[in-house]
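Colleague: Sequence and predicted structure, then a few things I'm wondering about:
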Amino acid sequence: MPAVDVVVVGAGIVGLATARAVLRAAPGTSVLVLEAEARWAAHQSGHNSNVIHSGLYYAPGSHKARMARAGAERMIRFCAEHAVPVRRTGKLVVATSPAQLPRLDALVARGTANGVTVRRISQAELAEREPHVRAVAAAHVAETAVTDYARVCAALVAEITELGGAVRTSAPVHRIDITDTEVVLGLPQGRERAGALVNCAGLHSDRVARLSGIRPPVRIVPFRGEYAALRPHRSALVRGPVYPVPDPDLPFLGIHLTPLLDGTVHIGPNAVPAFARHGYRWRDVEPRLLAELARDPAVRGLARRYWRYGLAEFARSAIWPLFVRDVRAMLPDVRGADLVRHGSGVRAQAVDDSGRLVDDFVITRARRAVHVLNAPSPAATASLVIGERVASDVLDELRRS
């Protein structure tokens, strides 16, 4: 007899939102969240720009577009109801060269198709909103907000506990056996038995899927995003979030400027391949991961397709003046002395069998299991909605059994 009905592997924001959604949708269901680290939100959920996105960037009809639009207001309401700080800021998307103008116009059209309040603004309005930002054109997005996702996770943990669930940290899963009657998980502390499994392991989601006996349709390649911050006496250079026009061939938004709730102006991230799943520094190396990636033909295809972009990102990571140069494309008053390094995050980037970067959410079902295999930005924005979708799937698996 399983000890709990549902076990969730991973106490990031999506895993916690899923546990909450199960408990709310089916009161009386027993739920256990297992987290390998000593705290929740230890990786992607605690190392990001803390922006609540509007749904501007995503292809109309995609999972990202639908979930971001539905999730943004839900997240803002959740923050208000749980005393988590949140501020509606809006944001600017700026074109820094004439070559980017068609992409800016396409972005405005895409956002409008998604129901986002977005419009091109004049140079006079740009100067009024952000007097230190320089661009040949800009668009204003009304719905963007800023919060603190680590505090959102803390609020989710508190609600899960109130609803009768449990969150256990320092509990890495090293074995999974799925039978006709239960899921058995091996941990250093012993075994846990559950009726169904939810894999929200983020950087380890493909490994957890393989442990459960399936071949995932994607593999995770970690990308490190390195951040800088304006020194406090220069923070007035930026009033609200400012983003570049993104490259449509890449699932990254580019270096952006984000004033956080504490007054810090976050700048970044870049995107360089990391050498470990927790590769927050250059010296963090995981030989097993590198061997896996080197043997994988899809990853070799990825390298062939994006090597020029990768070299540019490596150069910007290693050579500080190149990073400063790209910041100055939007914020020309900045000098290298105005910036300090401000930590990094590691993104779990899914790559498909053809070697292409996967840009949309990937959620798959198997016997007694639901696997969240790709949850890139705007996953934090949309986490409450994603959690409800995954909760519906796992409860269906429980009913089938």
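Modeller: Here it is on my side, so go on.

Colleague: only C-alpha atoms for contact and neighbour calcs from this point on.
Modeller: Noted.

Colleague: Name the surrounding residues that touch stretch 224-235.
Modeller: With Cα atoms under 8 Å, 6 or more residues apart in numbering as the test, stretch 224-235 has contacts from 263-274, 279-280, 317, 338-347.

Colleague: Which of the residues you listed are buried? Put it as a ChimeraX command.
Modeller: This is the ChimeraX syntax for the buried subset of those, where burial follows 16 or more other Cα atoms under 10 Å:
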select :264,265,266,267,268,269,270,271,272,273,274,279,280,317,338,339,344,345,346,347
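
Colleague: Can you list the neighbours in contact with the longest helix anywhere in the chain?
Modeller: Longest helix in the chain, counting residues (DSSP state H): helix 297-318. With Cα under 8 Å, 6+ apart as the test, helix 297-318 has contacts from 226, 270-273, 293-294, 322-323, 351-357.

Colleague: These: which two are farthest apart?
Modeller: Farthest-apart pair in those is 322 and 353; separation 33.1 Å (Cα to Cα).

Colleague: For the residue nearest to residue 256 when sequence neighbours are not counted, grab the count of nearby residues.
Modeller: Spatially, and ignoring its direct neighbours in sequence, residue 256 is nearest to residue 243 (4.6 Å; Cα to Cα, 6 or more residues apart in numbering). Using other Cα atoms under 10 Å, the number of residues around residue 243 comes to 21.

Colleague: Confirm that residue 243 sits in a helix.
Modeller: No: using DSSP: H, G, I helix; E, B strand; the rest coil, the assignment for residue 243 is strand, not a helix.

Colleague: another one to put next to it:
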Amino acid sequence: MAGTGFYIHWLRSSIKYQRSVLSTHRLAKSFTTRKLSSTKNGACYDIVVVGGGIVGMATARELQIRYPNFKLAVLEKERELGVHQSGHNSGVIHAGIYYKPGSLKARLCVEGMHLAYKFLDEKCIPYKKCGKLIVATNELEIGRLMDLYERAKQNNCPDIELIEGKDIKKHEPHCEGVKALWSPHTGIVDWGRVTQEYGKDLKEKGGAIHNSFQVDNFQEETGATSNNDYPIRVTGNENKFVRAKYVLTCGGLHSDRLAQKGGCSKDPRIIPFRGEYLLLSPEKCHLIKGNIYPVPDPRFPFLGVHFTPRMDGSVWLGPNAILAFKREGYRWRDIDFSDLLDALKYPGFQKLAFKYAVFGMGEMIRSAFIGLQLKELRKYIPHISAKDIKRGPSGVRAQAVASDGTLVDDFVFDSGGKGLLSKRVLHCRNAPSPGATSSLSIAKMIADKMTKQMDL
């Protein structure tokens, strides 16, 4: 986020390469989509949900449960569900410690955690309730830790404990710190698999899922070809379309663009931030039992580097936070100039980049030279050396940013448009972290909102 000059210079030097591969990429994508498409054109649905991520699938499932006689379909542009944010996250089941007491995020996270564990047990989906330590390493961090402890108690986070430094090793034998919060109900799971299970559950209850359906527009049908019972036409790639009574969009990284297609404002804009993880060597994974997090620094917008065990036994270290050059750009070489220019030209991003210029430049440097992250890691686990870390996976976070440069930290819903589009189409423009943990409680909230707003 260290200003825009570097990006623009780099952009000009790379544009020839992008143009040379663009036509080939489009041809391959077109062939794959055409091969996999199975949508019956003109099919009519009571509710259409656009977006097959974890929030969209959880909400579609909740709506199908509430309205079993409705014909419902999910439209997902990828070949599988949960391909992006839902399948590229840390896999943590959060307990709701960080969020402002009384806030919607706090309530939905705690409720969502309980609902998630219940669902995982019912569906026999493997998970580990391995717990989490938030560790203070100096006196300054102790004050912030105490604030978190008070938040956790007010948020009704179950069984949160404040422990002294000598007791840290009871939970994490190799971790150093002066004081910590222990959250025994924090866990880990494969959220991508959970998203797939939501889809399976939806289909068993009568819902439909159309993959490789990239939505291009929403229209109110009029004239002789209109269907008054299903007046919203949802069009997609390769001339595909369905008709709907009501539409919900949960587009994640493309949520702002879907809202614009429905006649809504451009703001807030989605800015993609890539979070890159390091992998701990298998020989050192035994040093980590559960999640180990730093005390967050309120000066910066992200939580900082932490240790995250995974269901496969590996341990992820990170993530950082840098601007992605593509909304689904998981590597430095993943570039979409339209996405990049869209971010760089947005006044909200420019103000954000200026505010966090030093932090952003530091993140970019640490991304290029991973050894620079070792100092932070060794504050908690001193036995880690440079040979024990290597580059790992990454994810892209859909961060909503307002035009004044503030990070949008709350849910944003929009109807916009004119005529029936303003009454029958609801856009979920921002479902902030922890969206996966909260997915089932978010689904109930959105279903409530649609029931009231659309008089279902």
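Modeller: Nice, thanks for sending it over. Model, not experiment: these values are computed from the prediction.

Colleague: Please tell me how far whatever residue of structure 1 lines up with residue 178 of structure 2 sits from residue 98 of structure 1.
Modeller: Counting by TM-score structural alignment, residue 178 of structure 2 lines up with residue 136 in structure 1. Distance of residue 136 of structure 1 to residue 98 of structure 1, given as Cα to Cα, to the nearest Å: 7 Å.

Colleague: you'd agree the residue nearest to residue 256 of structure 1 is up against residue 92?
Modeller: Yes: Residue 243 of structure 1 is within contact range of residue 92, at 6.1 Å (criterion: Cα atoms under 8 Å).

Colleague: Helices along the stretch 1-150 of structure 2, start to end?
Modeller: Secondary structure of the stretch 1-150 of structure 2, counting by DSSP state H, counting those that start in this stretch: helices at 5-36, 54-66, 104-122, 139-154.

Colleague: JSON lines for the ones you listed, including distance to residue 355 of structure 2 and mean neighbour count?
Modeller: Putting these into JSON lines (distance: least, Cα to Cα, whole Å; neighbours: other Cα atoms under 10 Å) gives the following:
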{"stretch": "helix 5-36", "distance to residue 355 of structure 2": "15", "mean neighbour count": "12"}
{"stretch": "helix 54-66", "distance to residue 355 of structure 2": "31", "mean neighbour count": "26"}
{"stretch": "helix 104-122", "distance to residue 355 of structure 2": "25", "mean neighbour count": "19"}
{"stretch": "helix 139-154", "distance to residue 355 of structure 2": "22", "mean neighbour count": "16"}
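
Colleague: is it possible to export those helices to CSV including distance to residue 308 of structure 2?
Modeller: CSV is the format used below for the helices of the stretch 1-150 of structure 2 (distance: least, Cα to Cα, whole Å):
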stretch, distance to residue 308 of structure 2
helix 5-36, 31
helix 54-66, 20
helix 104-122, 18
helix 139-154, 20
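
Colleague: re earlier: what range does whatever helix or strand comes next after the longest helix of structure 1 cover in structure 2?
Modeller: Using DSSP states H and E, the next helix or strand after helix 297-318 of structure 1 towards the C-terminus is helix 320-328. Aligned by TM-score structural alignment, helix 320-328 of structure 1 falls on residues 370-378 of structure 2.

Colleague: Contact partners for residue 97 of structure 1?
Modeller: Taking Cα under 8 Å, 6+ apart as the test, what residue 97 of structure 1 contacts is 135-136.

Colleague: Please say which position in structure 2 it maps to.
Modeller: In structure 2, residue 97 of structure 1 lands on residue 138 (TM-score structural alignment).

Colleague: same question, residue 236 of structure 1
Modeller: So, by TM-score structural alignment, residue 236 of structure 1 is matched to residue 286.

Colleague: How about residue 149 of structure 1?
Modeller: In structure 2, the residue paired with residue 149 of structure 1 according to TM-score structural alignment is residue 191.

Colleague: Was I right to think its match contacts residue 84?
Modeller: No: look at residue 191 of structure 2 against residue 84 with Cα under 8 Å: they stay out of range, at 10.9 Å.

Colleague: just to revisit the earlier point, ok, now which ones touch the match of residue 149 of structure 1?
Modeller: With Cα under 8 Å, 6+ apart, residue 191 of structure 2 has these contacts: 54, 86-87, 89, 91, 436.

Colleague: do you know how far it is from residue 198 of structure 2?
Modeller: Applying Cα to Cα, the value for residue 191 of structure 2 to residue 198 of structure 2 is 10 Å.

Colleague: Spell out which residues are contacts of both of the two.
Modeller: Common contacts of residue 191 of structure 2 and residue 198 (Cα under 8 Å, 6+ apart): residue 54.

Colleague: Run through who's touching stretch 402-418 of structure 2.
Modeller: For stretch 402-418 of structure 2, contacts defined as Cα under 8 Å, 6+ apart pick out 105, 259, 262-265, 267-269, 346-352, 399-401, 421-423, 425-432.

Colleague: Please consider this matter closed, and thank you.
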